[in-house]
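Visitor: Coordinates for the following, if possible.
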Amino acid sequence: MHIDLSGKNALVTASTAGIGLAIAVGLARAGAHVVINGRSADTVKQVVDKLHQQLHGASVEGVAGDLSTADGAKAVVDAVPSVDILVNNAGIFGLRPFFDIDDAEWERYFQTNVMSGVRLARHYMRGMMERNWGRVVFISSESGLNIPVDMVQYGFTKTAQLSIARGLAKVAAGTGVTVNSVLPGPTLSDGFKDMVREQAEREGKSYEQIGNEFVKAHRGSSIIQRIASTEEVANMVVYVCSAQASATTGASLRVDGGVVDTI
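Guide: Model (predicted):
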């Protein structure tokens, strides 16, 4: 299967590192013009410059904007008025006991993980539907189905994304626009590395070693019994954004290594 996204414009939110960056690279390699997004203009520029050097001939630009706010989302859509592919990857996560999560923290997670994608989809989907072609992908998580007891605030937002994506797929019914969710499991992302950095230094272990131990200890239902790479998640997203995936919409597509124990 040859995926060709030449002539398509793609915006990948929070794409200066981790899963978002892997998705951006995958889309660019498939021929799409890719817009890199992050909160820091300097970081965005550094990533764009690096990709221009690494991906010879790739079409990449950047736009800075904090998508946890309405003003940040407006700044992004003002700079990038139209796209064919929208990948809502922006999100935060962190371990916290339920009784320590105050109202402000709940609101922060909701605005960052949920409303960021809502605001962008509300803007970009209109044009997609008028052109009768488009792809919207929400990067959810297996935690949206298997709510982690130590990250209830995170799991709730990932479940919300599944509902929104399914609803938006119905909004686009009968058009060439598809809306799907992709659900990664434990992934060797920069966020994961930051979370276990002290442990890695203290125990003298690689991030991959710690990731694999985490999967076996805390995600025992995993079938692959290891942590996934960001590229493995990106491969699913690139496919969902392709013309070949035209009959896949309203779906929750797991790249969780079989963690969610269901058929």
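Visitor: going forward, measure contacts between C-alpha atoms and count neighbours the same way
Guide: Fine.
Visitor: Could you pull out the helices in the stretch 1-150 of the chain for me?
Guide: For the stretch 1-150 of the chain, the helices defined by DSSP state H, counting those that start in this stretch occupy 18-29, 41-54, 70-79, 103-109, 116-131.
Visitor: Which one of these lies nearest to residue 229?
Guide: Closest approach to residue 229 among the helices of the stretch 1-150 of the chain (Cα to Cα): helix 18-29, 8.5 Å.
Visitor: highest average neighbour count across the helices of the stretch 1-150 of the chain?
Guide: Comparing the helices of the stretch 1-150 of the chain by mean neighbour count (mean count of other Cα atoms under 10 Å), helix 18-29 comes out on top with a mean of 25.
Visitor: The longest strand along the chain vs helix 116-131, what angle?
Guide: Scanning the chain for the longest strand, with DSSP state E as the assignment, gives strand 177-184. Relative orientation of strand 177-184 versus helix 116-131 (axes from the mean of the first three to the mean of the last three Cα atoms, to 10 degrees): 150 degrees.
Visitor: Please list all residues in contact with the residue minimising distance to the centre of the chain.
Guide: Centroid-nearest residue in the chain, with Cα atoms, centre = their mean: residue 89, separated by 2.7 Å. By Cα atoms under 8 Å, 6 or more residues apart in numbering, residue 89 lies in contact with 12, 13, 14, 15, 19, 20, 138, 139.
Visitor: to compare against the first, here's another:
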Amino acid sequence: MQIDLSGKTAVVTASTAGIGYASARGLAAAGAQVVVNGRSQHAVDQAIAKLEREVSGARLSGWAGDLATAEGCAAIVEAVPAPDILVNNLGVYGPQDFFEVEDAEWQRFLETNLLSGVRLSRAWLPGMVERGWGRVLFVSSESGRNIPADMIHYGVTKTAQLALSRGLAKRVAGSGVTVNAVLPGPTLTEGVAEMLADQASEQGRSLDEVAADFVLSERPSSIIRRAATPEEVANMIVYLCSPQASATTGAALRVDGGVVDDIV
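Guide: This next block holds a predicted model:
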């Protein structure tokens, strides 16, 4: 399958590392003009320089700012008025007991994980509908279906993304615009690698081996029995952004290694 996104502009939120970076690289390799986003200009510049080394002829631009705020969302919409593809990847996570999570932390998770996607979709979807083509993706999580007891606040925001994605797909029905959600499972991003690095060093084992043990301990229902790579998740994202995925919309597609134990 040859995915060609030449002539399309894609915004990938939080794309200086992890799944966001891998998605930006995949979209750039498919010919899209990719807008790289991070909170700091330094991080954006570093990511763009790395992408230019990895993807020959990549068409890239950057926008630095905090999309967890209404002001940040308004600013990127002004800077990039008419993208064809939006990948809502921005998110925060972290274990914390439900009874210790204050309102301010709930609000931070909601603003970052949910409302950033609400605001950007509200701003950019009408233009996609008017042009008769567009792709909106929400990077949710298997935790949106399999709510973790130690991250209830995180799981709630990821479930909300699934509802938002499905509702928006129905709202733009018949327009040529698709809206979908991707549900990664345990993924060996830079953040996870950093978390496991000391353990790997102490045990004299590779990060992949330690990550596999972590998956089997924390997500024993995993069928692949290892952590996914960011590139494996990005492959699904790039496909859903492609013309070939035109009959897939309103879907919640798992890239979780089989962690969620059902057949649909």
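Visitor: about what we covered before: so which of the helices of the stretch 1-150 of the first structure comes closest to residue 258 of the first structure?
Guide: helix 18-29 (18.6 Å).
Visitor: contact partners of the closest one?
Guide: Residues outside helix 18-29 of the first structure that contact it (Cα under 8 Å, 6+ apart) are 5, 10, 12-15, 33-36, 51, 55, 58-60, 89-90, 188-191, 230-231, 233-235, 237-238.
Visitor: Give me the mean deviation of it from the second structure.
Guide: For helix 18-29 of the first structure, the mean deviation from the second structure after alignment is 0.3 Å (mean Cα distance after the TM-score superposition for the first structure).
Visitor: so what does the lengthiest helix in the second structure touch, helix or strand wise?
Guide: Determined from DSSP state H, the single longest helix within the second structure is helix 152-171. Where contact means 3 or more Cα pairs under 8 Å, 6 or more residues apart in numbering; DSSP states H and E, helix 152-171 of the second structure is packed against helix 103-109, strand 134-139, strand 177-184.
Visitor: Any chance of the ones you listed in CSV with distance to residue 160 of the second structure as columns?
Guide: As requested, those are exported to CSV (distance: least, Cα to Cα, whole Å):
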stretch, distance to residue 160 of the second structure
helix 103-109, 11
strand 134-139, 11
strand 177-184, 11
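Visitor: Quick check: which of these is nearest to residue 80 of the second structure?
Guide: Of all these, strand 134-139 sits nearest to residue 80 of the second structure, with 14.7 Å by Cα to Cα.
Visitor: that older thread, for residue 158 of the first structure, find the nearest of the helices of the stretch 1-150 of the first structure.
Guide: That would be helix 103-109 among the helices of the stretch 1-150 of the first structure, by Cα to Cα, at 10.0 Å.
Visitor: check the fit of the closest one onto the second structure and give the mean distance.
Guide: In the superposition with the second structure, the average deviation recorded for helix 103-109 of the first structure is 0.6 Å (mean Cα distance after the TM-score superposition for the first structure).
Visitor: Which elements pack onto that helix?
Guide: With contacts defined as 3+ Cα pairs under 8 Å, 6+ apart, helix 103-109 of the first structure has these neighbours: helix 152-171.
Visitor: in the helix it packs on, what's buried?
Guide: Neighbour counts over helix 152-171 of the first structure (16 or more other Cα atoms under 10 Å) mark 152-159, 161-162, 164-166, 168-169 as buried.
Visitor: These: which two are farthest apart?
Guide: The largest separation in the buried residues of helix 152-171 of the first structure, counting by Cα to Cα, is between 152 and 169 at 26.2 Å.
Visitor: returning to what we had before: can you check which of the helices and strands packed on helix 152-171 of the second structure gets nearest to residue 117 of the second structure?
Guide: For residue 117 of the second structure, the closest of these is strand 134-139, at 7.5 Å, according to Cα to Cα.
Visitor: circling back to that earlier point, who wins for proximity to residue 256 of the first structure among the helices of the stretch 1-150 of the first structure?
Guide: Closest to residue 256 of the first structure of those is helix 18-29 (Cα to Cα; 13.4 Å).
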